[in-house]
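Colleague: sequence and computational prediction follow.
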Amino acid sequence: MKGLIISNRANEKRQTYRTISRLIAEQIRKGHYQPGDRLPTHRRLAEKTGVAIATVSRAYEELSRIGLVSGEVGRGTFVRRTPGPKPIDAIRTPQVSTRIDLSINQPAVSEMHDNAFKDALERLSDPSAGALRRELARYQPSAGRFDHRQAGAKWLATYGLEVDPEQIVLSSGIQQGLMISVAAAFRPGDVVIVENLTNPSFRSLASLFRLTLVGVPMDEDGIIPESLDRLAQEKGAKGLYTMPSFQNPTGAVMPVERRARIVEIAARRNLVVIENAAYDPYLTVPLPSLYQCLTARAMPAFHISALTKVVMSGVRIAFVVPPAGMLSQVAGAVFATTTVVPPLAAEIASQWIIDGTAQRLTQWQRKEARARHKIVRGSLGDLITPDAKPCNHLWLKVPEPWRADEILSLCRAQGVILSPPEAFVVGRSQAPQAIRLSLGAARDRKSLGSAVDVLAKVLNGAQIPPPAFT
C-alpha cells in the first residue's frame, strides 16, 4: 500500500474536504495511486492528517462522485480501474438521483397518488367547473372558505375529533399552522416546554418569535409527567408544545393514561398547549386528543392536523383548531403571513376528503408504513424500540462503541443520507447516539431496502477493526 503524500498540507487548520479530495485526485492523475489501489481508511487518514472523520468521508464521497474511486462497505475505498468522465475540479453536490435521502420526513407516494392528482386536476378543468374556478381565482377569507373548513371538520372526525367547522382555520401545512398558533399564543421571552428531542421546524419558530425553549425528558411513552410538572413550576412556563402520537423523531405514542396526566398538569400549571397531530391518522385506534381533554376543562389548547404527513406532502393544507377566544387572532396571523391559504390546494384537499380519496390514501399509507417498518426491523431490529409502532419515521440507537456522526458519514459516502441526532436536540443538551430514518422518503420499498442494507453493512463492518494502512 502506498503512503499518502498530503499529511503536511492537510494539517493546515483551513483544510477542507474539497482540498483533500483535490490533493488525492492530483496523486491519482500523477500515477502515485494505480487503478485497484486501496486508499487509507477514513479513521487512519483522519488521524494522519489531523482532520475529522467526517471531513475525510466527504472527501472520499466527492472522489467517488467524480468517478475516481469506489467504496465497498467492509473492504475500503479503491481507485477505479476506469475513471469516470467527470472533471476532477467539478466539486459540486452530487445529483439527487445518485442518493437515497432518508433525512426528509414525508409520506410515500405511488401510482395511486399520481392518479388521484390527475383526477383532481381533470375535475377542476372540466367545463362544468367554470364557476368554481372563477371563485378559486379570487381572494378568500383568511380562515378559509367555509366548505373547505367543513371538509377539515370531516378530516378531524376520521380520527375521533369532533369540531365545529366555524372553529377551524386553514393553513399552508403544519409549519404555518404552528407559526400562526405561536403568534396568537405567546410573546417574546415566553418560556415554552417541548420534548427534549423535537422537530427542528419548531426550534426555528421559537428563534423567530424569540421564545425560550425548555426540553422535558421522555421515556417510551412520551413526556415524563413528573419532569413536566417540575419544569413548568421552576421555569415559569407559559406553554407546552408536544406531539403525542408518533413523536418526531422518537416515534413515541402517549397511551391514554399518560395523556390524562399531561392534561392534568397542563391545566394545573396554566399552560397553553399546542398539539401537533400530524401523525394521528396513523393510529389504528384513535386516542383522545389533548385539545379535546383540555377544552373540556375550559383550558386553552391548539390542535393542528394536516394531509402533508399522511396523504401527500405537496398538497400543503392543514387545519388549525385554536381556543375559542383566539380564532380571530389566528385568522389574523394567516392574513399577516400569506393573506389567504392557496385556494387551489385547499380545494384539492377538500375534494379528496369529501369523496373519500384522502381516507383511501391514508389507509394505503398505513399499510405501506407497516411494510417499510418490517423491512427495517428485519435487518436492524435490535436497534429499534421493541414496541415501536409503524409510521413513516424510525429512531435507531447506534450501538457502542460507535458514534452517530461516524455512521452518518460512512452511510453518506455510500449515498445514503440520514438525519443526525443534533438536529432534534433542544438547548445545549448532549445529543443521543441515535439516527432518524424517514421511511417514506425512499422512492419505493426496493430503494429503502438498499439503504437499510448499506446501514446494516456499515454497522456490521463497524465491529471489525479497520485494515492496517502502510
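Modeller: Here it is on my side, so go on. Residues are numbered from 1 along each chain as shown.
Colleague: please count neighbours and contacts with C-alpha atoms only from this point.
Modeller: Fine.
Colleague: show me what contacts L287?
Modeller: For L287, the contacting residues are G160, P255, V256, by C-alpha atoms under 8 Å, 6 or more residues apart in numbering.
Colleague: how close does the first one get to T308?
Modeller: Relative to T308, G160 is positioned 19 Å away (C-alpha to C-alpha, to the nearest Å).
Colleague: secondary structure added to the contacts of L287, as a markdown table?
Modeller: Converted to a markdown table, the contacts of L287 look like this (DSSP: H, G, I helix; E, B strand; the rest coil):
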| residue | secondary structure |
| --- | --- |
| G160 | coil |
| P255 | coil |
| V256 | helix |
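Colleague: now, among these, which is nearest to C391?
Modeller: Nearest to C391 out of the contacts of L287 is P255 (C-alpha to C-alpha; 16.1 Å).
Colleague: below is structure B, check it against A:
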Amino acid sequence: MTISIFDLQNIAARPGPRYRAIADQLRDAIRAGTVAPGTRLPPLRDLAHELGVTVGTVSRAYALAASRGEVSGEVGRGTYVLGLGSAAQTGTGVGSAAFLTMPEATEAAMKAALAPPAGQTEIANAAMAALLAELPGRDGPSPFNTYLVPGGEEQHRRAAAHWLSFDDFTPQPGGILICSGTQQAILTSILAATEPGDLILTEELTYHAMVQQAGQMGRRVAPVDIDEEGMIPQALERALREQKPAAIFIVPTLQNPTGAIMSEGRRRKIAELAIAHDVSIIEDDIYGVLATDRPSPIAQFAPDHTWYATSLAKSVGCGLRIGFLIPPSRLLERARAIQNGFGQTVPPLMAELASRLIETGDAATLCERIRSEMAARHEMTAKALGTERVTAHPAALYAWVELPDTWRAHGFVEAARTRGVAIAAGEDFMVGRADRASRHVRLAIGQPQTRDELARGLAVVTSLLSESHIGIVEPA
C-alpha cells in the first residue's frame, strides 16, 4: 500500500531546510504510529509534485530518513518504512554493510576507502610461510592452539610501539592494546569513556561506522562545524559549553571524507579544551602514517584524556584486521576488561603475522608503496576532473569532489550507479545535517584494483559532471 502522510503546511512551518522538514515529519508520523512499518512511501516525483518541491529535495529527505534507519529503498520496488530503531536491528542506515555493498559496480568500485594493491599478497605469503616454518621449533603453544591475552602479548605490543612511534610521539608497549582493527578500538573507547545516553561530539562530516556504533550502544552524536583543517576550535568550545558532552570523536589526519590535515596549533587547542572541560577525546588516526607531513597526534598533548586508535588496515592491508589502542593510562585495565568481556581478542596468527611484517620492515615497504600509488592516482584524478573541483591530499585514499549546481549528491551517486560506478554521497558522512554534504561526493580512488579500473570510473564521473541533472532512477 502506498500512502501520503505529508502535510505541506506542517512542513512549511518547520525551521531549517525543506528536505529536513519532510524527513522530520516522517519521523514524527512513525513515532505517533500514523505510519506503520512496511508502508510504501510515495515515489519521488509524485511527492515532489504534491508538495511543490523538487525531486532532489524529496530524494534528500528520503536519504536522511534512510541514514536514520527509518526507511529502506530498493530500485524497482520503492521506499518502505522500517520504523524507529531499525538501523540497530536490521543493519540499515549509516555505517551498515550496505554502505560497502555495490554489486552493480561493473566498471569501477570507488566507495570503500581501501588501500590499493601494492604487493600485499606476495609479501604476506612469504611472511606467513616463514612464520609457519618456524612454529615447530618454537617454545610455548602454537598460535593455532591458544588465545591471546586481552590486549596482546608483549612481543606484539613491542612491535606496535615501534610502528606507532614518530618524532616525539613514543608510545610504550605496556600502554598499548592490540585490537581487531580500528573499529574495535573505537568501540572499546566509546564503551569505556561514555555511558548510555551520553553525547559524543564529532565533525559534521565523519566516519559513518562510528555513528552507528554509538547509536547501537545508546549514545547520542552531535556535529561540530569544520573548515579546511577539520574541527573548528571555537565551534567546539561553544558545543562543550552548551551541550555538556562526554567525549569528542575526531579524525585529525586525512580526515574522512575531506582529506584535511589539522595543524599542530589547532590540535593543541582542542587538547586544551578537552582538558579544561574534562572531556574524553577519541582520536582516530587510522590514516595518519600515510601522511609524511602529519603533526603530532592530539594524544601527545592530552594523554590523560585521549583514546588513540589506529590500525594497519589503510597503510598495510585491511585483511590483517590488526589495530592498536592507547587509552589514558588510568583506564587501561578498564579498556582491557571491556575488550575481554565482548570476546574480541585478536586471532593469534594475525597478531604474529602483523608483528613479523613490522619487525622485518615489510610493513613499512608496503606503506611506502601505497603512498606512491596514491600519489599517482591523485594525479590521474586531478587530470580527469580538474583541480578546481577536487579537495584531496596526495596520500589520502579518497578525493572529495564538489558537484556543479545542476547536481545533488544522491542523484549523482545514483546516476553513476546506473553506469556501473560505485561512489559515496556526501550525506553518507553527515551528522545531523547535510547542507554542505549534498553538494559533494567522495571518490575512494584507492579501491579500484588497477589504474585501468580507476580510469574507467573517472571517465564516468567526468562525463556526469558535464551533464545536467538527469534525475534519479525511480521505482516503477
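Modeller: Arrived safely, thanks for sending. All values derive from a computational prediction rather than experimental measurement.
Colleague: quick TM-score on the pair, please.
Modeller: Overlay of the two chains. TM-score (TM-score structural alignment, normalised by the length of the first structure): 0.77; 390 aligned residues with a C-alpha RMSD of 2.9 Å.
Colleague: before we move on, the earlier item: shared with the second structure, which of the contacts of L287 of the first structure?
Modeller: Of the contacts of L287 of the first structure, the ones still in contact in the second structure (both residues aligned by TM-score structural alignment, their matches' C-alpha atoms under 8 Å) are P255, V256.
Colleague: need the buried ones from the contacts of L287 of the first structure selected in PyMOL.
Modeller: Filtering the contacts of L287 of the first structure down to the buried ones (16 or more other C-alpha atoms under 10 Å) takes a single PyMOL command:
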select buried, resi 160
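Colleague: of the contacts of L287 of the first structure, which is the nearest to L437 of the first structure?
Modeller: Using C-alpha to C-alpha, the contacts of L287 of the first structure come closest to L437 of the first structure at P255, 23.3 Å.
Colleague: what does that closest one align to in the second structure?
Modeller: Superposed on the second structure with TM-score structural alignment, P255 of the first structure falls opposite S263.
Colleague: in the first structure, what residues pair with stretch 230-244 of the second structure?
Modeller: Going by TM-score structural alignment: stretch 230-244 of the second structure matches residues 222-236.
Colleague: buried stuff in that stretch?
Modeller: G222, I223, I224, P225, L228, D229, L231, A232.
Colleague: for Q363 of the first structure, state which of those residues is nearest.
Modeller: G222 (25.1 Å).
Colleague: pull the contacting residues for that closest one.
Modeller: Contacts of G222 of the first structure by C-alpha under 8 Å, 6+ apart are P244, Q247, A252, V253, M254.
Colleague: if we go to 7 Å?
Modeller: Contact analysis of G222 of the first structure by C-alpha atoms under 7 Å, 6 or more residues apart in numbering lists P244, A252, V253, M254.
Colleague: contact partners for the first one?
Modeller: Listed by C-alpha under 7 Å, 6+ apart, the contact partners of P244 of the first structure are G222, V253, M254.
Colleague: again with the last one
Modeller: Contacts for M254 of the first structure (C-alpha under 7 Å, 6+ apart) come out as D221, G222, P244, S245.
Colleague: which of those also appear as contacts in the second structure?
Modeller: Shared with the second structure under both residues aligned by TM-score structural alignment, their matches' C-alpha atoms under 7 Å, the contacts from the contacts of M254 of the first structure are D221, G222, P244, S245.
Colleague: among these, which are in helices?
Modeller: Among those, the subset assigned to helices under DSSP state H is empty.
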